[in-house]
Each structure stands twice: as C-alpha cells, then as structure tokens.
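>>> here are the coordinates; sequence isn't available:
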C-alpha cells in the first residue's frame, strides 16, 4: 500500500482500479493518506472515481462475455447463491448499481449487471454516481470542506 501512496495520483488510480475488482485493496486508505498529505482534493476525487469505475467496467465486461460457470467459479458462488444475487438485483433494479462501491457486494453487483446485459450507459451513470459520492463525501468529512 505504501508504494501506491508514494506514487501519488497515479498510485491512487491503480489502487482505485484494482480495488473495484476482487482484489482486496483499499482505495479509501490511499485517498485518505494523500488528502492528509495536501494533494488536491478535487483531483483525488476525480482520479479515484475514474479508476474505480474503470475497474467496475472490467467486472461488467467479464459478466457480459464470460460463461456463467466461469463467473461462478471465479466468484466462488454456488448456483443457489448466484440465483439469490440475480433475484436481489432484479428486485432492486438498476438502483442496485448505486451501491457498487460497497465492500463484498459491490463487485458481484457489477458482474451481475454484465450478465443481465444492463445497458452500458445506465451502468456507467449509476456506478459513477455512487462511487463519486462515496469519494466526495469521504474527502468532505476528512478535510471539512467540499473539494473545489
């Protein structure tokens, strides 16, 4: 994690991108450290959002193009759990994508969106909105003012 912090904005982009996949990284930790070191809150929020959304797009593409059995093996979920996840996504609809940033459930949501062939434009709008708000609010509460 220190290596990513040492690279500043580029390190944050990598952390945000990789943390949107199934890798256990914390883009919030990198963002927080860089905010406390005086880097531009506006650029940090933008870079973290872009990196995290692009990582989620990888999950979406995997769901869109990979076979269901491959995805179940990759995510280590049973048929029953897969059906439950699909049912929850259908129950809450596209608004579930606003929560793609939530640990543990966020990555499967983005994969399921690809499997269900959610329109890419809606995927990008909703995932970006949720992820941007998370980073924006984190920066706001950490530095006490809105990034500008």
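Thanks, I have the structure now. Predicted model, so just to flag it, every value in this text is computed and none were measured.
>>> okay, CA-based contacts and neighbour counts for the rest of this
OK.
>>> over to residue 25. Which of the three states is it?
coil (DSSP: H, G, I helix; E, B strand; the rest coil).
>>> measure it to residue 84 for me?
26 Å (C-alpha to C-alpha, to the nearest Å).
>>> what about these two, which has more around it?
Neighbour count, other C-alpha atoms under 10 Å: between residue 25 and residue 84, residue 25 has more, with 17 against 12.
>>> excluding chain neighbours, what is closest to the more buried one?
With C-alpha to C-alpha, 6 or more residues apart in numbering as the criterion, residue 25 has its nearest non-adjacent residue at 4.8 Å, and that residue is residue 19.
>>> here comes the other one, which I'd like you to weigh against the first:
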C-alpha cells in the first residue's frame, strides 16, 4: 500500500508533470471528491511564473469538465428515477425551486466550496440546459482561479523561492 501511495504522489509531482497534473487535479476536485485544486495551480505558477495564463486556462477547463460530468450524473440520476418510478419527480424543496427559477445562471456559483459541485449535479437533475450551464460554470471557475491565484501570489510573494 505504501509503495502505491508513493508512486501516486510521484506521478502527481508538479514540477515533473506541470499542466497535465493541474488538469487532472482540477478535474477530480470538481467531482464530489473532497479535494482542492488551488494549491496545485498556485504551486505550479509559483515554480513557473511564465505558466500563469496556461495554468489558469488548463485548471478552468479541467474543473469545468468535472462540473459538466456532475451535470450529466445528475441528469442520468433523474432519468433513472423516472424510469424506475414511471413518473416525474416533483420539485418541492425551496432551494430546488430557486435553482430551477434562476436557471443556468445558478451554475455561476459552481466555484463555491462545499455547495458548488453538488450544484452542478442538481442542475442536471433539474434538466437545465447543458451548454448554458457549462458556460456559466466555466466563467465562475475561471474567475475563482484568477482571483485566488492572484491573491495568493500577492499575499505570499516570497513563499516559494528556488535556490539559484
């Protein structure tokens, strides 16, 4: 078990794999697994400042694709429920009614910790239009990465310094 964990950590080492690692970490962190991708993005940019925009872009794409997967999982769960019960699930909860009324724009909040990932799944459950949801997810996630990374770089300018 220890060897497997060591090889996994080696495979995810930022300086060795860079943008592909950021993509995988961002994708996985957008699923319902409890994981954050901001440290990976910040670490890569701190070690390679010239990768600021590529890292923000790759993280946004990975995280948005993870949110899109959550949308499809929610949509599929609703389809399965309808097939098993032979009836449409009524939307009664106030939060679900709010989300349905707000529409795809609610996916702009998919960047929020704890509630953002399930929000994408609920958008799929409610059968909100896929592409507008993905567009709002991408915008929210892009702004989060841009703001968080810029703030961390500004707050901790000397946090990681490579020996010369």
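Arrived safely. These numbers come from a predicted model, not from an experiment.
>>> quick check: the corresponding residue of structure 2 for the residue nearest to residue 25 of structure 1 vs residue 101 of structure 2, distance?
Aligning on TM-score structural alignment places residue 19 of structure 1 opposite residue 29 in structure 2. Computed with C-alpha to C-alpha, the distance linking residue 29 of structure 2 and residue 101 of structure 2 is 27 Å.
>>> and if you look at residue 23 of structure 2?
32 Å.
>>> which one's more surrounded, the two?
More crowded of residue 23 of structure 2 and residue 101, by other C-alpha under 10 Å: residue 23, with 24 against 11.
>>> for the more buried one, list the residues it contacts.
58-59, 61-63 (C-alpha atoms under 8 Å, 6 or more residues apart in numbering).
>>> reformat these as TSV; add neighbour count.
Output for the contacts of residue 23 of structure 2, formatted as TSV (neighbours: other C-alpha atoms under 10 Å):
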residue	neighbour count
58	21
59	28
61	19
62	24
63	31
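>>> make JSON lines out of those residues and add distance to residue 143 of structure 2 and secondary structure.
Output for the contacts of residue 23 of structure 2, formatted as JSON lines (distance: C-alpha to C-alpha, whole Å; DSSP: H, G, I helix; E, B strand; the rest coil):
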{"residue": "58", "distance to residue 143 of structure 2": "13", "secondary structure": "helix"}
{"residue": "59", "distance to residue 143 of structure 2": "11", "secondary structure": "helix"}
{"residue": "61", "distance to residue 143 of structure 2": "12", "secondary structure": "helix"}
{"residue": "62", "distance to residue 143 of structure 2": "14", "secondary structure": "helix"}
{"residue": "63", "distance to residue 143 of structure 2": "12", "secondary structure": "helix"}
